[in-house]
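Enquirer: Quick one, what's the 3D model for this:
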Amino acid sequence: MTDLFEPSTAERPAALPSRGRSAASKRAARKRRRRRQQRTATVLVLVLALLGAGGYFFWDRISGSLGGLDLTMGLGGAPEDYEGPGVDPVQVIIPEGATGSMMGTVLAEADVVASTGAFTEAFESSPAASSIQPGTYELYTQMSAAGAVEALLTNEKVETEVTIPEGYTVEQVVDRVASVTEFSREELEEALGDPKAIGLPKAAGDSPEGWLFPKTYNVQPDDTAVDLLATMVDQTKAELDSLGVDSGDRQDVLTKASLVEKEAPEGFRGEVARVIENRLEIGEALYLDASNAYGLGKPAHEITKSEFADESDPYNLRVHTGLPPTPIANPGAASVEAVVDPPEGSWRWYVTVDLDTGETKFTDNYNEFLEFRAEYQEWAAENGY
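Expert: Predicted structure coming up:
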């Protein structure tokens, strides 16, 4: 058995009697394969004998030009094919970029079809066959080749989709993945505890925060928690590479982008990124409540005055200058792009004056900032905040 297919526990077609695939049926399948090989050898010997001394050269040239002759042809010249809808459920993986012949090889090895040639003929006879997508499918052993093509065209792949929204923390990612896949929290946390296994760079330390890129992932049946998390980390690296971020700057970019992700209303990411850069350049504290909230594990509006003054919290950006120790979330592409290429501006403060519309005002004048803050407070009082 190869890693391209594996037995499944799904139900068989209703039209067939329910029975497990016994050792006897497996032996029978092996005998069928041996008989096909024996018939192939017989055909080859007969052809070479009839063609004479020049026959081998002719055969070699013809089989090479055809990309390899199917070795399960019967004496009548037609590739061997099964009849009926199939017997036992089995999962097969159609690789990315597979041709009809490559699919046939995978299916023949799994005993889904009787021969590569039969599937290739059925594939070429179906105008829609080229739309078959890569992925893991649940089929049945001993299907007709035409039935296998039809089943693949339904595109009912055996996989799980998990979507990670922008701004999720690692803890939220674990919760989401555990809720929609078969991975347990324990498996996911164990994988996260092995930074090297999931491809986390040294600059990240032992914290994967910020490195689990938000998008929709397809989880295949044979994937592990390490596989999925490593894919998320690889996606983050690919995003940073596409924007020309040097490996030595990745951690800082992700940290800034995570602050933008949690702080900036839609449409104002670039401006917030510029405020962060301007304040860092002159050594001013960032005063970003989202970082305090992350460090305390509570919403910003629940933070007390004493907590805002707590110097023991490294995520308290009111009392500590510079960036927090790690990203505070997993930023999306838009926030990363805003950090890499923020607009020009001298802003040092901003206030979202209307939480319903997201209207945000920016300034480099402290007195104007106080006016913006008063405007927000008036809005908050009128709207029950």
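Enquirer: alpha carbons only for contacts and neighbour counts from here, please
Expert: OK.
Enquirer: before we move on, which element is the closest residue to I93 other than its chain neighbours in?
Expert: Using CA to CA, 6 or more residues apart in numbering and skipping residues adjacent in sequence, the residue nearest I93 is T136, 4.3 Å away. Secondary-structure assignment from DSSP states H and E places T136 in strand 135-140.
Enquirer: next one: V353
Expert: strand 349-354.
Enquirer: Check which residues of that strand are buried.
Expert: W349, Y350, V351, T352, V353, D354 (16 or more other CA atoms under 10 Å).
Enquirer: please give me the structure for this one as well, since I'd like to look at both together:
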Amino acid sequence: MARLIALCGALVLAAGLAVAGAAWWAWRALDAPGPAPAPVVVEVPAGAPLARIAARLEDAGVVEHAALLEWYGRLTGLAGQVRAGEYRFPAGSTPRQVMSRLVSGEVVLHALTIVEGWTFRQLREAIETHPAIGDKLPAAPDEALMSRLGMPDMAPEGWFLPETYRFPRGTTELELLAMAHRAMVAALDEAWAGRAEGIPLETAYEALILASIIEKETGVADERREIAGVFARRLERGMRLQTDPTVIYGLGEAFDGNLRRADLRTDTPYNTYTRSGLPPTPIALPGRAALEAAVDPAPGKALYFVATGNPDGTHYFSETLAEHNRAVARYLATLRERRQAQ
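Expert: Prediction:
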């Protein structure tokens, strides 16, 4: 009997030592670097149990033992705090670090850059082809989208600020448009609040329209306010703006890349050669610099401008029509010389 008791005691002791050894191993293993030699991105589905998440991480090479991660999560209560999303795990992440990241919500952020001068159509095309944007609405009419953004009966052109937007995978098209729209509303309000006195614009929307024209006319930062000044003076004198980008926008899909004299004579609501004042809507998505130029035009006397033809994209500004015509002749000569040199 004594021998049996001794044997049972030995077994209990051995079991205790085994449990203690396993616990000691597990605790140390929580701080052991994982097998991944490089960063690994893993998507954690919404509502997935920790066992499935741990298995996915083991399959991806982030952790060596899925059971260890699951045990740690359940023991600490962190299992119920795991947040869905796409996570990037650095090379050699320990199980403890992996769990910490899973509950942090620090998901991978993707980016979409809205380019200054894009049209709304180009923006929607970029969204349609972006792999991280979900719930796309390619068939949704523009009017329906604007209504959902709180601006029913408003044309969408111009109302989305060109910037780089960062967002988690699965962000919807509507959510992304809402971000860009809120940013434009804020930028336009700020620009309009700081407008110069006496500018020939009655509303912030008119400033948005003019800014879109400025955006399409030049990419040279130093010229934006000068071009804004030309347009402001023409508006003040009742002169037509006569700006090619508005004509091109009015032609829509009919524009083949070559603007002809006949196009300048073809009347559309956007043809500023045939119609006075601003076009009915913006013609592109203007950036902050164009917005600021539209409400703070540079002083001066120039009423005309034309491209110089130089690679830097600069323009020549003229006070008189005769001077402008000479500048146009120089521009055409520069183009001919360039074609002959090719």
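Enquirer: Could you get me the TM-score between them?
Expert: The TM-score (TM-score structural alignment, normalised by the length of structure 2) is 0.69; 273 aligned residues with a CA RMSD of 3.6 Å.
Enquirer: picking that back up, residues in contact with the residue nearest to I93 of structure 1?
Expert: Residues in contact with T136 of structure 1, defined by CA atoms under 8 Å, 6 or more residues apart in numbering, are Q91, V92, I93, I94, K157, V158, E159, Q220, P221.
Enquirer: So which of those wins on neighbours?
Expert: The most crowded member of those is V92, carrying 27 neighbours; neighbours defined as other CA atoms under 10 Å.
Enquirer: SS state for that one?
Expert: Counting by DSSP: H, G, I helix; E, B strand; the rest coil, the backbone at V92 of structure 1 sits in strand.
Enquirer: Please name the residues that touch it.
Expert: Listed by CA under 8 Å, 6+ apart, the contact partners of V92 of structure 1 are L4, F5, E6, V106, L107, A110, T136, Y137, E138, L139.
Enquirer: Translate the third one into the numbering of structure 2.
Expert: Just to be clear, that refers to E6 of structure 1. In structure 2, the residue paired with E6 of structure 1 is A46, using TM-score structural alignment.
Enquirer: That match: neighbour count?
Expert: A46 of structure 2: 10 surrounding residues under other CA under 10 Å.
Enquirer: where does it land in three-state SS?
Expert: Secondary structure assignment for A46 of structure 2 (three-state DSSP): coil.
Enquirer: ok, now H110 of structure 2?
Expert: H110 of structure 2 ends up strand, using three-state DSSP.
Enquirer: Over to P282 of structure 2?
Expert: Three-state assignment for P282 of structure 2 (three-state DSSP): coil.
Enquirer: Correct me if wrong: it contacts A207.
Expert: No. Counting by CA atoms under 8 Å, A207 is not a contact partner of P282 of structure 2; they are 9.2 Å apart.
Enquirer: neighbours of the nearest residue to S346 of structure 1 once chain neighbours are set aside, just the number please.
Expert: The shortest distance from S346 of structure 1 to any non-neighbouring residue, by CA to CA, 6+ apart, is to D364 (6.0 Å). Using other CA under 10 Å, D364 of structure 1 has 15 neighbouring residues.
Enquirer: who are the neighbours in contact with the aligned partner of K157 of structure 1 in structure 2?
Expert: Using TM-score structural alignment as the criterion, K157 of structure 1 maps onto V107 of structure 2. Contact partners of V107 of structure 2, counting by CA under 8 Å, 6+ apart, are G85, E86, Y87, R88, P168.
Enquirer: Tell me how far T163 of structure 1 lies from D356 of structure 1.
Expert: Distance, T163 of structure 1 to D356 of structure 1, using CA to CA, to the nearest Å: 26 Å.
Enquirer: no, scratch that, I was asking about A178 of structure 1
Expert: Separation of A178 of structure 1 from D356 of structure 1 (CA to CA) stands at 32 Å.
Enquirer: do L107 of structure 1 as well
Expert: For L107 of structure 1, the distance to D356 of structure 1 - CA to CA - is 55 Å.
Enquirer: the more surrounded of those two?
Expert: Higher neighbour count among L107 of structure 1 and D356: L107, with 29 against 8, using other CA under 10 Å.
Enquirer: The helix or strand containing that one versus strand 135-140: what angle between them?
Expert: In the assignment (DSSP H and E), L107 of structure 1 maps to helix 100-109. Helix 100-109 of structure 1 runs at 50 degrees relative to strand 135-140, counting by axes from the mean of the first three to the mean of the last three CA atoms, to 10 degrees.
Enquirer: Excluding chain neighbours, what is closest to A111 of structure 2?
Expert: R166 (4.4 Å).
Enquirer: Aligned to that neighbour, what sits in structure 1?
Expert: Under the alignment by TM-score structural alignment, R166 of structure 2 pairs with N218 in structure 1.
Enquirer: so that match, which of the three states?
Expert: Here N218 of structure 1 is strand, with the state taken from three-state DSSP.
Enquirer: for the residue positioned nearest the centre of structure 1, what are its contacts?
Expert: Centroid-nearest residue in structure 1: Y217, 3.0 Å away (criterion: CA atoms, centre = their mean). Contact analysis of Y217 of structure 1 by CA under 8 Å, 6+ apart lists E161, V162, T163.
Enquirer: List buried residues within those.
Expert: Burial by neighbour count, judged by 16+ other CA under 10 Å, picks out V162 from the contacts of Y217 of structure 1.
Enquirer: wait, doesn't the match of R166 of structure 2 sit right on T160?
Expert: Yes. When contacts are counted by CA under 8 Å, N218 of structure 1 is listed as touching T160 (5.6 Å).
Enquirer: and the helix holding L107 of structure 1, what other elements does it pack with?
Expert: In terms of contacts (3 or more CA pairs under 8 Å, 6 or more residues apart in numbering; DSSP states H and E), helix 100-109 of structure 1 is packed against strand 89-94, helix 116-125.
Enquirer: ok, back up a step: pick the one among the contacts of V92 of structure 1 closest to D241 of structure 1.
Expert: Each of the contacts of V92 of structure 1 was scored against D241 of structure 1 by CA to CA, and T136 proved nearest at 29.7 Å.
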